[in-house]
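Colleague: A structural model of the following input is requested.
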Amino acid sequence: MEHITSTPTAKAPAERFTGDVYLDMIDAPAEPARLAAALVRFTPGARTNWHSHANGQTLHITDGTGLVATRDGHVIRVSAGQTVKCPPGEEHWHGGTDTTLMAHIAMVVGDGEGDGTTWLEPVTDDQYAEAVRKSDGR
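Modeller: Model (predicted):
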């Protein structure tokens, strides 16, 4: 057994996120296990870039209300206590709504050479606004 002490909260890199996003690493992939887990906090309007995961991703929402959207236009509005599974290779993004923060624990199983994430382009303001509209019936 190993007691892992807290790591300092870090601001998420601007090349992968829009808006103010903060990360607290829980676990990083290390052989033989390949789990990566982080607590990620999104301020209103903040979001990830489009991305995918070689082995999929599980998001467990811990606080607030947020959005998870896929390239085909599917949008899920999520809130604390809910869990979303993104299948391997599915291009998606996630973040807070336009008026509320959202925090989740993001879990991915690495591919042997890192966490298996492929980062893509930012979600445009128009794409984000459309997802907000779809999620709340505006």
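Colleague: Every contact and neighbour count from this point should use C-alpha atoms.
Modeller: Will do.
Colleague: ok, residue 32 - contacts?
Modeller: With contact set as C-alpha atoms under 8 Å, 6 or more residues apart in numbering, residue 32 has no partners.
Colleague: how near is it to residue 110?
Modeller: Distance, residue 32 to residue 110, by C-alpha to C-alpha, to the nearest Å: 11 Å.
Colleague: Equivalent analysis for residue 70, please.
Modeller: To residue 110, residue 70 is 21 Å away according to C-alpha to C-alpha.
Colleague: which other helices and strands contact the longest strand seen in the chain?
Modeller: For the chain, the longest strand by residue count, based on DSSP state E, is strand 57-70. Under the contact definition 3 or more C-alpha pairs under 8 Å, 6 or more residues apart in numbering; DSSP states H and E, strand 57-70 sits against strand 75-79, strand 83-86, strand 92-96, strand 102-109, helix 125-136.
Colleague: Here is a second sequence; please produce its structure as well for comparison:
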Amino acid sequence: MHITRTRPDSKQGPAEHFTGAVWLDEIAAPELPSRLRMFSVHFAPGARTAWHTHPHGQVLHVTEGEGRVQREGGPVEPIRAGDTVWIEPGERHWHGAGPRTFMTHLAAVEAAVDGTTVTWGELVDDADPNS
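Modeller: As a prediction, the model looks like this:
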């Protein structure tokens, strides 16, 4: 057993992967052989990820606020505190806060053998009324 009592500093989400103000707090990145990675992600109103995929899928659990998630070709879905979302391996998607509220979620992924956890695509188009 290992108890972590200190955390890395919060990091701002880079502009090439996020629209708006997004902050990431690393919760878990245990040593190999574990490939679990977990973050608490804080989105300001209207902030969101770019389109992206995960090699082994992703679990999102909303801890506060209201947000949105969309898989490619599907409708934008509302998500609220208490909701858990399973995103399939390789499923292209984005997620973020609603237009008028903050949203925080826990994000858990399993890294691929090479350490990859995400493949980023383009930013979600602001002109899209569903974004």
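Colleague: thinking again about what came up before, out of the helices and strands packed on strand 57-70 of the first structure, which is closest to residue 7 of the first structure?
Modeller: Smallest distance to residue 7 of the first structure across these (C-alpha to C-alpha): 15.0 Å, for strand 102-109.
Colleague: Touching that closest one from outside, list them.
Modeller: The contact list for strand 102-109 of the first structure (C-alpha under 8 Å, 6+ apart) reads 29, 34-44, 53, 55-66, 79, 95-96, 115-116.
Colleague: and the residues you listed, which are buried?
Modeller: 29, 34-44, 53, 55-66, 79, 95-96, 115-116 (16 or more other C-alpha atoms under 10 Å).
Colleague: so who does residue 87 of the second structure touch?
Modeller: Counting by C-alpha under 8 Å, 6+ apart, residue 87 of the second structure touches 57-59.
Colleague: how close does the equivalent of residue 21 of the first structure over in the second structure sit to residue 114 of the second structure?
Modeller: Under the alignment (TM-score structural alignment), residue 21 of the first structure pairs with residue 22 of the second structure. Distance, residue 22 of the second structure to residue 114 of the second structure, using C-alpha to C-alpha: 26 Å.
Colleague: got the contact list for residue 51 of the first structure?
Modeller: Residues counted as contacts of residue 51 of the first structure (C-alpha under 8 Å, 6+ apart) are 90-93, 117-121.
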